[in-house]
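> test case, fold it:
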Amino acid sequence: MGNTSGSGTTTEGNGIEICGNTLPQEVMYKIFLYVPVKDLVTSVTRVCPYWHNLLTEHHFWFTKVLREGFRLPAATKQRLLEEADEAQVLRILQGISGGYLPLNTNLICNPSGREKLNHWKVKHGGDGMIVEDHPVGTDPIPAEAGLPTQHCFVTSYGICSRLQVINLESIGFDPHVVDILKPAIHISEWVSARWDCHSRSNIVVSLEGLESIQQVKMHWSSQEENVINSHWYKMERTLVDYPKGLKRITYTNVGKDSAFWAGHYGAKTAGSTVKFVL
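Next up, the predicted model:
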């Protein structure tokens, strides 16, 4: 881009000049930190060679990641610095700061049944699994669950299960990216039993890597000590150690009532969550 008249000019290969002085790199960095990532990647980087060079430096993107509210653990930052594929590192940093990588967000679709049983592979037992738009026979789902509605899944006297598979590559996480970032994996679900009938619920999460599979299991029963029927409880687990080359996560919930009563007196569940936390 050639010189233009005025107090602020852009010179080819040299960025912006004001009163004959080129803005220092540090000043350009501070300006770019406030520009949306989409604009930086798709247009700003193409203005001139100088800007392109600034916006392909890892130092800037580490700062941009921090500016957007992400704090990389020291071990994660070290893996990024040691990664030989610099283009991959650049894509990862841009993906984090721009929200293109689904970090700190629930990867489960329809986690509480607001869309009925869509997105779930369901096996019905007894009188089948249903969805209630407000839980019947229990307290309302507590505000601390952070759920937008009161929908919940409800099981019956026979074992009912629902399963959902998360293919990581389809959402932007190829196995190598997961290995570099190594985010914690948070798994959780809210569960309750009716005031008049005991029930139980299990979560089984299968994490499939390139060479191995790990299973995480959580069990809840309203007959356990200190559990009060009609109250809601949170089953949760955070994983920091899981198979290398993670490519697929399968989330399964299994539940039933403990009295073998006809109808839908089994465990109620809501807010199924699988989340990469960084």
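> going by C-alpha atoms from here, please, whenever you check contacts or count neighbours.
Will do.
> most centrally placed residue in this structure?
T105 (3.1 Å; C-alpha atoms, centre = their mean).
> can you name the residues in contact with stretch 48-68?
Residues outside stretch 48-68 that contact it (C-alpha atoms under 8 Å, 6 or more residues apart in numbering) are 1, 12-15, 25, 29, 33, 40, 44-46, 71-72, 89-90, 93-94, 96-97.
> 6 Å instead, please
13-15, 33, 45, 93, 97 (C-alpha atoms under 6 Å, 6 or more residues apart in numbering).
> among those residues, which one lies nearest to Q223?
Ranked by distance to Q223 (C-alpha to C-alpha), the contacts of stretch 48-68 are led by S97 at 45.4 Å.
> pull the contacting residues for that closest one.
So S97 contacts 65, 68 (C-alpha under 6 Å, 6+ apart).
> does it count as helix, strand or coil?
With DSSP: H, G, I helix; E, B strand; the rest coil as the basis, S97 sits in helix.
> how near is it to T250?
Counting by C-alpha to C-alpha, to the nearest Å, the separation of S97 from T250 is 27 Å.
> before we move on, what about H198?
27 Å.
> check T45 too.
Distance from T45 to T250, by C-alpha to C-alpha: 39 Å.
> for the stretch 1-150 of the chain, which segments count as strands?
For the stretch 1-150 of the chain, strands defined by DSSP state E, counting those that start in this stretch occupy the ranges 8-11, 15-18, 21-22, 121-123, 130-132.
> P140 - how many residues pack around it?
15 (other C-alpha atoms under 10 Å).
> tell me who's in contact with it.
Listed by C-alpha under 6 Å, 6+ apart, the contact set of P140 is empty.
> any idea how far T63 is from Y50?
Taken as C-alpha to C-alpha, the span from Y50 to T63 is 19 Å.
> run the chain-centre distance for stretch 197-205.
24 Å (C-alpha atoms, centre = their mean, to the nearest Å).
> please generate a structure for the following sequence too, so the two can be compared:
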Amino acid sequence: MGARPSRRRLPADPPLALDALPPELLVQVLSHVPPRALVTRCRAVCRAWRDVVDGPTVWLLQLARDRSAEGRALYAVAQRCPPKGEDEELPLCALARYCLRSPLGRNLIFNSCGEQGFRGWEVEHGGNGWAVEKNLTLVPGAPSQTCFVTSFQWCFKRQLVDLVMEGVWQELLDSAQIEICVADWWGARENCGCIYRLRVRLLDVYENEVVKFSASPNPVLQWTERGCRQVSHVFTNFGKGIRYVSFEQYGRDTRSWVGHYGALVTHSSVRVRIRLS
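All right, here's what the predicted structure looks like:
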């Protein structure tokens, strides 16, 4: 009397086996997985999953979810991206590399402020050579308040950006729907003048120059100013075949003083953007 009726435990539903899904549903499910997990985890599960990750559809579905004006313009170009060829030098399809690297709007210059010394740069030392110091004034938006400093003879450094390796597929580069924005901050010490030069060249796959931008501001005179200013340029309508950006800086002082009293350079940037017009 008063006993509670027993409850029968219902059998648990069997776990969902994703490998039983038809291909069109599997690709929909996997399109919600973050890009890095798709490549490092899902691709190794089985051949069917590998084929999905290696193909363009799962990546097109990810791109289609960006409904901004830039996202819609990018998706229109991505639909024309050819599948990976057997002789292609890079693993994964071009859209996979794009989603992994997220190159649009990102600064493609490595170690732009010298926070990692001279890593990523080809350097030629003049005088007492290049050095890395703290900024004399705040540079807005810089990832590190440090700068490269030149000496009493011409100092040169260069970084070669491989746009395809950074995730911008070749058909997007050739589409006339992108622009390449370059910028550099430079300045002088108050007690010593300096000379600064910037050259940025767009190169083809053989590193032949296609188009270039050069900046040669007037030298900063001794005791006239202290601080940094920006040089910038936007490349548009540069034609087909671009693969690399060669970012080249030159600097020296005007007094031939031993030490590091020449041009200061920092927060260099190369950014790729979608053109909406």
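> settle it for me: which of H198 and T250 of the first structure has more neighbours?
H198 (23 against 17).
> so who does the equivalent of the more buried one over in the second structure touch?
Using TM-score structural alignment as the criterion, H198 of the first structure maps onto G193 of the second structure. G193 of the second structure is in contact with 220-222, 253-254, counting by C-alpha under 6 Å, 6+ apart.
> can we see that at 10 Å?
Going by C-alpha atoms under 10 Å, 6 or more residues apart in numbering, G193 of the second structure touches 187, 219-226, 252-256, 261-263.
> gap between the residue nearest to S192 of the first structure when sequence neighbours are not counted and E224 of the first structure?
In this structure, S192 of the first structure finds its nearest non-sequential neighbour in W232, 4.7 Å apart by C-alpha to C-alpha, 6 or more residues apart in numbering. According to C-alpha to C-alpha, W232 of the first structure and E224 of the first structure sit 14 Å apart.
> who has more neighbours, these two?
More crowded of W232 of the first structure and E224, by other C-alpha under 10 Å: W232, with 21 against 10.
> give the contact list for the counterpart of D204 of the second structure in the first structure.
Aligned counterpart of D204 of the second structure in the first structure: G209 (TM-score structural alignment). Neighbouring residues of G209 of the first structure by C-alpha under 10 Å, 6+ apart: 175, 242-249.
> and the gap between the closest residue to G209 of the first structure other than its chain neighbours and L207 of the first structure?
Leaving aside its sequence neighbours, G209 of the first structure sits nearest to L246 (C-alpha to C-alpha, 6+ apart; 4.0 Å). Distance of L246 of the first structure to L207 of the first structure, computed by C-alpha to C-alpha: 7 Å.
> which one's more surrounded, those two?
L246 (25 against 20).
> alignment lookup: V165 of the first structure to the second structure.
Using TM-score structural alignment, V165 of the first structure sits opposite L160 in the second structure.
> give me the mean deviation of the helix or strand harbouring that match from the first structure.
Per DSSP states H and E, L160 of the second structure falls inside strand 155-162. Once fitted to the first structure, strand 155-162 of the second structure is off its aligned match by 2.0 Å on average (mean C-alpha distance after the TM-score superposition for the first structure).
> give the buried residues for that strand.
Buried positions in strand 155-162 of the second structure, judged by neighbour count with 16 or more other C-alpha atoms under 10 Å: 155-162.
> show me what G259 of the second structure lines up with in the first structure.
That one, G259 of the second structure, aligns with G263 by TM-score structural alignment.
> in contact with that match, which residues are there?
126-129, 155-158, 257.
> hmm, 7 Å instead?
127, 156 (C-alpha atoms under 7 Å, 6 or more residues apart in numbering).
> what about it, which SS state?
Under three-state DSSP, G263 of the first structure comes out as coil.
> distance of it from V154 of the first structure?
For G263 of the first structure, the distance to V154 of the first structure equals 10 Å [C-alpha to C-alpha].
> F276 of the first structure too?
Using C-alpha to C-alpha, F276 of the first structure is found at 27 Å from V154 of the first structure.
> who has more neighbours out of the two?
Remark: of F276 of the first structure and V154, V154 carries more neighbours, 27 against 21, as counted by other C-alpha under 10 Å.
> residue contacts, the aligned partner of the more buried one in the second structure?
Alignment note (TM-score structural alignment): V154 of the first structure maps to V149 of the second structure. For V149 of the second structure, the contacting residues are 130-133, 260, 262-265, by C-alpha under 7 Å, 6+ apart.
> how about G167 of the second structure?
For G167 of the second structure, the contact set (C-alpha under 7 Å, 6+ apart) comprises 97-98, 101-103.
> tell me the counterpart of the residue nearest to S192 of the first structure in the second structure.
By TM-score structural alignment, W232 of the first structure lines up with C228.
> which SS class is its match?
Going by three-state DSSP: C228 of the second structure is strand.
> the helices in the second structure, which residues?
23-30, 35-40, 47-54, 57-64, 69-78, 94-101, 170-173 (DSSP state H).
> one step back: between the contacts of G167 of the second structure, identify the one with the most neighbours.
R97 leads those on contacts (other C-alpha under 10 Å) with 23 neighbours.
> trace it over to the first structure, please.
By TM-score structural alignment, R97 of the second structure lines up with G95.
> next one: its match from L101 of the first structure, what distance?
From G95 of the first structure to L101 of the first structure the distance is 5 Å (C-alpha to C-alpha).
> ditto for R248 of the first structure
16 Å.
> one more: Y34 of the first structure?
In terms of C-alpha to C-alpha, Y34 of the first structure sits 20 Å off from L101 of the first structure.
> ditto for Y251 of the first structure
For Y251 of the first structure, the distance to L101 of the first structure - C-alpha to C-alpha - is 20 Å.
> could you do H124 of the first structure as well?
35 Å.
> and if you look at L163 of the first structure?
For L163 of the first structure, the distance to L101 of the first structure - C-alpha to C-alpha - is 23 Å.
> please apply the same query to T11 of the first structure.
The value you get for T11 of the first structure to L101 of the first structure, if C-alpha to C-alpha is used, is 35 Å.
> next one: K30 of the first structure
From K30 of the first structure to L101 of the first structure the distance is 24 Å (C-alpha to C-alpha).
> just checking, W195 of the first structure touches S230?
Yes - between W195 of the first structure and S230 a contact is recorded at 4.7 Å, counting by C-alpha atoms under 7 Å.
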